[in-house]
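Student: Fold the following for me, if possible:
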Amino acid sequence: MTANASAGWSDLGWHSWDDLALVRARLDAGADPNDGAYPYTRPLHAAAERGSPEVIAELAARVDDVDAECEGRTALWDAVFNKRPGIARALVAAGADPWRTMMNGWSPGRLSLAGPTPGLFFPFPQGHATLTEAEAAAVAEADRLIAVLDELEDEDGFSLACVRGITAAEAARRLAAEPADEAEVDEILEDPFHDEALRLIGVTDVPGGCVVSQASGYMADAPGVMKALSAGTVAYGMFANPKSGNQGCVFRDGEVVDWDTHPGGGNVSPGASAAEILLEFLYEGHAEAYCFAAAALRPTDARSLTSPDTHLRLPEADYWP
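Tutor: Sure, this is the predicted structure:
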């Protein structure tokens, strides 16, 4: 270890933040407790996401402000968002304020009401907003939806498009897709490298809209497909890329709104809306469920991805303009 490394934070790995002796040694060697963990991240925030209560206590005793914000939120907010109640309690013991307003109205305390430990900061103080009726309903729906789609959590290689407010028949019309012969479908599905495999998609009506899916391939959320499906509405797409992880996109009224997203990845920007923050919080680690929820679809089972109602053949076209 070089002298420069011993006096800073730049080389600390994911698990280093739970090593009290290492963190204390860095601090004693001159590492800044207020800054320099990683680009755009303070040491206390890094420890809130990855460290131990003991490291939190050590850092909190040395920082200028335990409620200093980074990317629009405090270390306590990060602990709550990452569902780390032990870390949250350690930060509160060090003086962090659970009810400080940030992130579009989501204080750490209010956000905790939507998570697995809603009693984390009770008793609830007067003068602070609780969950709205719609937010409480979203929390209940998240529990239901995640359970419905649980069997898909370890799958990859498939793609989907969740489209709000249109039927499967309308999706077929927009894509100019023709019904595929079931015998031919069986043949193609047995061989994912079949020449016609990428042109074969499934469509299924679900409460709130419809789902376009492909068991092995990326065509369900190809730009040309998403553009056609999202006319006059919104569509959330995703390809479960076995090499690089879940790759998402959002189209609204035929135009791309967001590309190369990571649905359910737990990343929120300071400018995210209150609804977007809640979605990311509720569906972290549940990419498929995130897409369904964002499009306001309420499936009662996973058949739209495992056994679509109808298989269609896409016409030959450039789907990657």
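Student: drop to CA atoms for contacts and neighbour counts, all remaining ones
Tutor: Will do.
Student: pretty sure Asp64 is in contact with Asn34, am I right?
Tutor: Yes - counting by CA atoms under 8 Å, Asp64 does reach Asn34; the two are 6.9 Å apart.
Student: more neighbours, these two?
Tutor: Neighbours per residue (other CA atoms under 10 Å) separate Asp64 from Asn34, with Asn34 holding more: 19 against 11.
Student: can I assume the more buried one sits in a strand?
Tutor: No - with the criterion set as DSSP: H, G, I helix; E, B strand; the rest coil, the secondary structure at Asn34 is coil rather than a strand.
Student: Sticking with Met238, tell me its helix or strand.
Tutor: Using DSSP states H and E, the element containing Met238 is strand 234-241.
Student: Check which residues of the helix or strand just after that strand are buried.
Tutor: Past strand 234-241, heading to the C-terminal end, the next element that is a helix or strand (DSSP H and E) is strand 245-252. When burial is assessed from 16 or more other CA atoms under 10 Å, strand 245-252 yields the following buried residues: 246-252.
Student: element containing Ala90?
Tutor: Element membership for Ala90 (DSSP H and E) is helix 85-93.
Student: which helices and strands sit right next to that helix?
Tutor: helix 53-60, helix 75-81 (3 or more CA pairs under 8 Å, 6 or more residues apart in numbering; DSSP states H and E).
Student: residues in contact with the last one?
Tutor: For helix 75-81, contacts defined as CA atoms under 8 Å, 6 or more residues apart in numbering pick out 44-46, 48-49, 66-69, 85, 87-88, 91-92, 96-98, 107-108, 111-112, 281.
Student: and for comparison, fold this next one:
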Amino acid sequence: MSTRDFWHLQDWNDLASVRARLAGGESPTARYGSFEETPLHLAAAAGAAEAVTAMLAHTREVDIPDERGRTPLWWAVEHLQGQTVRVLLEAGADAWRPCVGAWTPGRLALTTGLAPLVAGTPGVVPLTAAQRAAQTRADRLINVFSAEKIHTEGLGVTFTDVLGEDEVIRRLGADPAKCPVFQQDSEMDQRGLFDAGGNYAVGVTGTALGCIVSQPFSNELDDDELARRLAPATTYSLFFNPKGGTSGTLFRDGTEVRHEEVGSLTPFADDPPEHWLYRFWQRPSITLPYDANLLAYACAMGGITKATARDCWALSCGPRRIVRCR
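Tutor: Take a look at the predicted model:
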């Protein structure tokens, strides 16, 4: 973003500043920034309802799109800003206008507490029973990971549908009898626990539908190698790079099916529907603590579609078993 764009995008959520700038001839729909966002987009996302009202008196472009086709209403919905959603709808914003592929602001809002604001708007497309059920399942899994304090920076975690800790340990090339069960405790020195396991040590914790293989402080065991050892299986490996960005890889029977960056931007139209289901679109991410939606997504993609708070202890309190894979 240029210096000019930076300064033009400042203070558009402050009512006094907005009034002064509008009186000076500045446009609420001038495009700036890498996404060609407008001051109206920014004020909508910030929840500055009075500023949005003031801007709408100076423009009829209530549904002006940014570079990706997203309207101010979309920005307000993805930031869960109910006040600005209401103001924009009252000004004639179209909740059912496709913004990213076929995805509309109204479709997103129906899965949140904003649903009553769009439920009666013209052109409403209610969720089907199947869509409601799928969202409920996803949100339950997100809630499971939200309940535990999980430190994700530098975390490598693989979810797999292989049943039984002993079976996973054998596939990793170790003897289950030599991998005792540890007391899971958030106060335990997990780094010391893994260091004691030596190079390529991973944690293994069983769940009712599979296992969680964790590497909290490194990603020494390559995802490809881990998937190869666990095959035949479905696995999804997630790595929270401490240098920035989160990547995920889906494997089936040791073969890579999908490698992706997850959670950094609103999904694109051709992204998998699960990206929308697990709320990659929702901003700010602080509404979903501990990267809970990314962990829930990875868990489901790895074949574990149900989990409990106790299962999450694998990441918050440490694994049940430590396995040295070499």
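Student: Structure 2: matching residues for the helix holding Ala90 of structure 1?
Tutor: The alignment of helix 85-93 of structure 1 onto structure 2 (TM-score structural alignment) covers residues 82-90.
Student: Tally up the residues packed near the closest residue to Ala302 of structure 1 other than its chain neighbours, please.
Tutor: What sits nearest to Ala302 of structure 1 in space, not counting adjacent residues and going by CA to CA, 6 or more residues apart in numbering, is Leu149, at 5.6 Å. Burial measure for Leu149 of structure 1: 20 neighbouring residues, criterion other CA under 10 Å.
Student: Kindly report the same for Glu276 of structure 1.
Tutor: By the criterion of other CA under 10 Å, Glu276 of structure 1 has 14 neighbours.
Student: Would you agree Glu260 of structure 2 is in contact with Phe239?
Tutor: No - with contact defined as CA under 8 Å, Glu260 of structure 2 and Phe239 do not form a contacting pair (10.8 Å).
Student: what's the overlap in contacts for these two?
Tutor: 247-248.
Student: for the residue nearest the centre of structure 2, helix, strand, or coil?
Tutor: The centre of structure 2 sits closest to Phe280, judged by CA atoms, centre = their mean, with a distance of 3.7 Å. Three-state assignment for Phe280 of structure 2 (three-state DSSP): coil.
Student: and if you look at Glu256 of structure 2?
Tutor: Secondary structure of Glu256 of structure 2, per three-state DSSP, is strand.
Student: Spatially nearest residue to it, not counting backbone neighbours?
Tutor: Distance criterion CA to CA, 6+ apart; nearest residue to Glu256 of structure 2, sequence neighbours excluded, is Leu250 at 6.0 Å.
Student: Contacts for stretch 166-186 of structure 2 next, please.
Tutor: Applying CA under 8 Å, 6+ apart, the contact partners of stretch 166-186 of structure 2 are 162, 204, 211, 226, 229-230, 313-314, 316-326.
Student: How far off centre is it?
Tutor: Distance, stretch centre to chain centre, for stretch 166-186 of structure 2: 30 Å (CA atoms, centre = their mean, to the nearest Å).
Student: Kindly report the same for stretch 256-265 of structure 2.
Tutor: Offset of stretch 256-265 of structure 2 from its chain centre (CA atoms, centre = their mean): 11 Å.
Student: Would you indicate which residues of that stretch are buried?
Tutor: Applying a neighbour-count criterion of 16+ other CA under 10 Å, the buried positions in stretch 256-265 of structure 2 are 256, 262-263.
Student: from those residues, which is closest to Ala23 of structure 2?
Tutor: Checking the buried residues of stretch 256-265 of structure 2 against Ala23 of structure 2 by CA to CA gives Gly263 as the nearest, at 39.2 Å.
Student: can you confirm that closest one is in a helix?
Tutor: No - residue state for Gly263 of structure 2 (three-state DSSP) corresponds to coil; a helix is not indicated.
Student: My read is that it contacts Phe280, right?
Tutor: Yes - with contact defined as CA under 8 Å, Gly263 of structure 2 reaches Phe280; the gap is 5.1 Å.
Student: before we move on, back to that, comparing the helices and strands packed on helix 85-93 of structure 1, which comes out most buried?
Tutor: The densest packing among the helices and strands packed on helix 85-93 of structure 1, expressed as mean neighbour count by mean count of other CA atoms under 10 Å, is seen in helix 75-81 with a mean of 28.
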